[in-house]
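1. sequence plus the predicted model coming up.
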Amino acid sequence: MNRFGYTRASDVGEAVHAAANGDAAQFIAGGTNLVDLMKERIAAPSRLIDITRLPLRAVKSLPDGGLEIGALVSNSEVASHPEVVSRYPLLSQAILAGASPQLRNMASTGGNLLQRTRCYYFYDAALPCNKRAPGSGCPARDGVNRIHAILGASEHCIAVHPSDMCVALAALAATVHVTGPAGARAIEFAEFHRLPGDAPERDTTLQPGELVTAVALPREGFAAHSTYLKVRDRHSYAFALVSVAVGLRMVDGTIGEARLALGGVAHKPWRDPTAEALLRGQKPDDALFAAVGEHLVRDARGCGHNDFKIALVRRAVVRALQQAVAGGPRA
């Protein structure tokens, strides 16, 4: 690890000020991803700003009926919180599908949003990687790319976003609250992460010095008809090859509202409103679900080893929609 300075912030303003005054300063909370990156010499912050003492650990109801989750609430606390379990089971399922209990105990809500890709080439400092060293190339395109993107990729990067929680938050249409040198602002979840384009080193739309302070969930949690389906190489402690988060509002046997997001397929959680529109007002059946799956991969492109993901998305979408209509599973 490189040498770095350390600051323990006592309030949000102090944390933001410290970040604004450090060219390569980074916030640290649970450190479940950042510390690994530092050990592998992928990240080399000049200063770590410890935010663990900030008052960002509350889960509270909002006036509009939604729920606000502080950025420092641990993943374990979110997954087991009574309001989340009863009103947003999709989010609880997604969190429990990720990592291990030990990591969930340490990982924070804000940190989960900022996870970096698990691309093999990104994690090997001896190899080129546009995300790590812009302009050096993307060897994954012609290399080992089984876990890589089939949607929204560019010639500069085909890495995928690794979070399970973020796929559920995308389907729920959450809002991310941040504070920075220019003040506070709210970012719709669909706009928080970005596609690689020609700047794959930038994972999010955060501005320099901005700190995630909370995530707000809307009133509608699709509690009666939702599911998180994760397809992976092993049942535990593995990143998704493909995941599907679905929330449905059923009205007299018809789909009144639909939300659907994919994980493991793009540089960000993938939500396509045109696919959701195909479901609204329709009676649920397998032919409809297959059409939605086909629509979602209409622009998909594999790079060889990951070609199988295209067919896998089609099947996973059908299964996830079946489970959501049935009201589960919840485990």
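-> Good, I have the coordinates.
2. every contact and neighbour count from this point should use C-alpha atoms.
-> Will do.
3. I'd like to know how many residues surround A79.
-> For A79, the tally of surrounding residues (other CA atoms under 10 Å) stands at 22.
4. can I assume it sits in a helix?
-> Yes - applying DSSP: H, G, I helix; E, B strand; the rest coil, one finds A79 inside a helix.
5. check contacts around it.
-> 85, 91-93, 95-96 (CA atoms under 8 Å, 6 or more residues apart in numbering).
6. in helices, which of the residues you listed fall?
-> With DSSP state H as the criterion, helices contain 85, 91-93, 95-96 from among the contacts of A79.
7. any of those buried? List them.
-> Burial of the ones in helices among the contacts of A79 was assessed by neighbour count (16 or more other CA atoms under 10 Å); the buried members are 85, 91-93, 95-96.
8. got another, please set it beside the one above:
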Amino acid sequence: MNRFSYTRANDVSAALEAHRAPSAPFLAGGTNLVDLIKEGVARPERLVDIRRLPIAAIQPSADGGIEIGALATNSAVAYDERIQSRYPLLSKAILSGASAQIRNVATVGGNLLQRTRCHYFYDTATPCNKRRPGSGCGAMNGVNRIHAILGASEHCIAVHPSDMCVALAALDASVRVTGGEGERVVPFDAFHRLPGDAPHIDTNLRDDEIIVAVTLPAEGFADRYAYVKVRDRASFAFALVSVALALKLDGTRIEAVRCALGGVAHKPWRDRDAEAALRGKTLDATTVRDFASAMMRDARGLPGNAFKIELTARAIERAFEQASGISLAAREDDAS
């Protein structure tokens, strides 16, 4: 049994001070950390309970967007009227993940920091570079159906499991953090890391920092959006592939597009060059298929997950149809 001490912090400075001790992770909703402790993957010496910190508010930001406190629960965010009306993509993504019971306690900050659901990461009898650096990657030549097709390395092919983070990436959110060197704002694209040769490091959050809030920009793409999640069952399952799409059209002319993929990489995946190439083009089947091909141009499959490449391309097409309200297949048939 792993014995650990417990500290409850009432303000951010006290939380950061307690967090300085070796192996002293923050405890909020606990929906991921407690599982890791039960499985023997995490073995903390101290838990720093931060549930009383005053960082749970959902409120307007100075630039006209919305700031979501790190301790706001997933349910509070998904059902907030301002989020539902201005950022429905985020609400839909959150409600597609986990169960209602988990969403009621899971926090925004915890969602950003959750670890992969890779089978080998959770099985302490198998090698895993993310759990024990230098031990190898059991998934590489093992059962890899759920694993990465983009941005992976020889050291790790795990994927980030969040639905919420895929939507936040598509919405160009930012993460406000504070720590020993003061406060800073991290663009969402730069918050999570690809595995490289250090897959045990999931994010660019420093050891002495804590997430304070996530900020959404003023533009929420409330009129045209889609969250497509492909999974093995319709309830309480992680995505094999997910697509968060935010779209702005003038008739059938594309003015702006943001597309983030989940279930395919170590972080929510965006390709800003592919997005930029769509601006000014007519939304039709050929345009969307070319975009999907561009998004998948660097994809690499393994025997167990190569099917994800085609699956992701099809999911992107479905997202464009849902966001635009245009049947691309029908338009292609009409053109022929």
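-> Good, I have the coordinates. Everything quoted here is computed from the prediction, not taken from an experiment.
9. return the residues in contact with D284 of structure 2.
-> Taking CA under 8 Å, 6+ apart as the definition, contacts of D284 of structure 2 comprise 328, 331-332.
10. ok, and those residues in structure 1?
-> When those are mapped onto structure 1 and scored by both residues aligned by TM-score structural alignment, their matches' CA atoms under 8 Å, no shared contacts come out.
11. quick one: the residue nearest to the spatial centre of structure 1 and N75 of structure 1, what's the gap?
-> Nearest to the geometric centre of structure 1 sits C166, at 2.6 Å (CA atoms, centre = their mean). Relative to N75 of structure 1, C166 of structure 1 is positioned 12 Å away (CA to CA, to the nearest Å).
12. just P45 of structure 1 next, same as before
-> 25 Å.
13. ok, these two, which is more surrounded?
-> More neighbours sit around N75 than around the other of P45 of structure 1 and N75, counting by other CA under 10 Å; the figures are 25 against 21.
14. re earlier: JSON lines for the ones in helices among the contacts of A79 of structure 1, including distance to E220 of structure 1?
-> Output for those, formatted as JSON lines (distance: CA to CA, whole Å):
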{"residue": "V85", "distance to E220 of structure 1": "14"}
{"residue": "L91", "distance to E220 of structure 1": "12"}
{"residue": "S92", "distance to E220 of structure 1": "15"}
{"residue": "Q93", "distance to E220 of structure 1": "17"}
{"residue": "I95", "distance to E220 of structure 1": "19"}
{"residue": "L96", "distance to E220 of structure 1": "21"}
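15. and of these, the nearest to E191 of structure 1?
-> Taking CA to CA as the measure, E191 of structure 1 lies nearest L91 of the ones in helices among the contacts of A79 of structure 1, at 18.9 Å.
16. in contact with the closest one, which residues?
-> The neighbours of L91 of structure 1, taking CA under 8 Å, 6+ apart as the test, are 79, 84, 165, 168-169.
17. one more pass at 7 Å, please.
-> By CA atoms under 7 Å, 6 or more residues apart in numbering, L91 of structure 1 lies in contact with 165, 168-169.
18. cool, Y6 of structure 1 as well?
-> Shown here is Y6 of structure 1, whose contacts under the criterion CA under 7 Å, 6+ apart are 47-49.
19. what secondary structure does it sit in?
-> With three-state DSSP as the basis, Y6 of structure 1 sits in strand.
20. residue in structure 2 matching it?
-> The pairwise alignment with structure 2 assigns Y6 of structure 1 to Y6, based on TM-score structural alignment.
21. so that match versus L112 of structure 2, what's the distance?
-> 23 Å.
22. and what of P217 of structure 2?
-> P217 of structure 2 sits 18 Å away from L112 of structure 2, taking CA to CA as the criterion.
23. higher neighbour count, these two?
-> Neighbours around P217 of structure 2 and L112, counted as other CA under 10 Å, are more numerous at L112. The numbers are 24 against 17.
24. can you tell me the element the more buried one falls in?
-> Under DSSP states H and E, the secondary-structure element containing L112 of structure 2 is helix 108-113.
25. and for V246 of structure 1?
-> When elements are defined using DSSP H and E, V246 of structure 1 is found to belong to strand 242-251.
26. let me see the contact set for the residue lying closest to S96 of structure 2 once chain neighbours are set aside.
-> Excluding its sequence neighbours, the residue lying closest to S96 of structure 2 (CA to CA, 6 or more residues apart in numbering) is D163, at 7.3 Å. For D163 of structure 2, the contact set (CA under 7 Å, 6+ apart) comprises 93-94, 97.
27. wait, which of those residues is closest to A315 of structure 2?
-> Comparing every one of the contacts of D163 of structure 2 with A315 of structure 2 (CA to CA), the shortest separation belongs to A93, at 14.6 Å.
28. can you tell me which residue in structure 1 aligns to that closest one?
-> By TM-score structural alignment, A93 of structure 2 lines up with A94.
29. where do the strands sit along the stretch 101-250 of structure 2?
-> Here the stretch 101-250 of structure 2 has its strands, by DSSP state E, counting those that start in this stretch, at 174-179, 182-187, 209-216, 225-230, 241-250.
30. the first one vs structure 1, average offset?
-> Spelled out, that is strand 174-179 of structure 2. Strand 174-179 of structure 2: mean distance to aligned residues in structure 1 after superposition is 0.7 Å, counting by mean CA distance after the TM-score superposition for structure 1.
31. mind giving me the packing neighbours of that strand?
-> Strand 174-179 of structure 2 makes packing contacts with strand 182-187, strand 209-216 when contacts are defined by 3 or more CA pairs under 7 Å, 6 or more residues apart in numbering; DSSP states H and E.
32. could I get these as a markdown table with mean neighbour count and distance to R117 of structure 2?
-> Written out in a markdown table, the entries for those read as follows (neighbours: other CA atoms under 10 Å; distance: least, CA to CA, whole Å):
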| stretch | mean neighbour count | distance to R117 of structure 2 |
| --- | --- | --- |
| strand 182-187 | 14 | 25 |
| strand 209-216 | 24 | 22 |
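33. closest one to T312 of structure 2 among those?
-> Nearest to T312 of structure 2 among these is strand 182-187; the distance by CA to CA comes to 24.9 Å.
34. so the closest one corresponds to what in structure 1?
-> When strand 182-187 of structure 2 is compared against structure 1 (TM-score structural alignment), it corresponds to residues 183-188.
35. now that stretch on structure 2. Mean distance?
-> In this overlay with structure 2, the average offset of stretch 183-188 of structure 1 from its partner residues is 0.7 Å by mean CA distance after the TM-score superposition for structure 1.
36. how far off centre is that stretch?
-> 18 Å (CA atoms, centre = their mean, to the nearest Å).
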